[in-house]
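A.B. asks: Build me a model from this:
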Amino acid sequence: PLPPLPNLELSEDCAVKASDLARFYINSVLAVARDITTKKDVKLLLK
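C.D. replies: Below is the predicted model of the structure:
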């Protein structure tokens, strides 16, 4: 049998940092998508 797993906990500070990083990347992708759709720039789409 496998040994028991230890209790794993994620600190609030670590969760906040991870969510901030995810928010940054999501906002960057959305900004690029907005630029592509509003400017109709195919070169940006192919980058």
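
A.B. asks: Going by C-alpha atoms from here, please, whenever you check contacts or count neighbours.
C.D. replies: Will do.

A.B. asks: Which stretches in this protein count as helices?
C.D. replies: 12-39, 42-46 (DSSP state H).

A.B. asks: TSV for those helices, including mean neighbour count?
C.D. replies: Converted to TSV, the helices of the chain look like this (neighbours: other CA atoms under 10 Å):
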stretch	mean neighbour count
helix 12-39	12
helix 42-46	10
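
A.B. asks: Another for comparison:
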Amino acid sequence: MTKVKAIELAAFFAEFEQKMIKKNRFKIAHFSNKQMIKCCHVYLEMKGVKA
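C.D. replies: I've put the predicted structure just below:
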């Protein structure tokens, strides 16, 4: 996964999470949140940032 792709996926999951919260679909929103965090983690690993 490239850095750009990781950021694009994180942004997509963040937007999707907000849409699901508005529709009161909290389990799907929580899943999207976890996926967003995973993509951000991949991006940071690729940049060489240590957590």
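
A.B. asks: Would you check how far apart residue 16 of structure 1 and residue 10 of structure 1 are?
C.D. replies: Going from residue 16 of structure 1 to residue 10 of structure 1 by CA to CA, to the nearest Å gives 10 Å.

A.B. asks: With residue 19 of structure 1 instead?
C.D. replies: Look at residue 19 of structure 1 and residue 10 of structure 1: by CA to CA, they are 12 Å apart.

A.B. asks: and the residue nearest the centre of structure 2, what is it in contact with?
C.D. replies: Nearest residue to the geometric centre of structure 2 (CA atoms, centre = their mean): residue 36, 1.2 Å. Residue 36 of structure 2 is in contact with 9, 10, 11, 12, 13, 14, counting by CA atoms under 8 Å, 6 or more residues apart in numbering.
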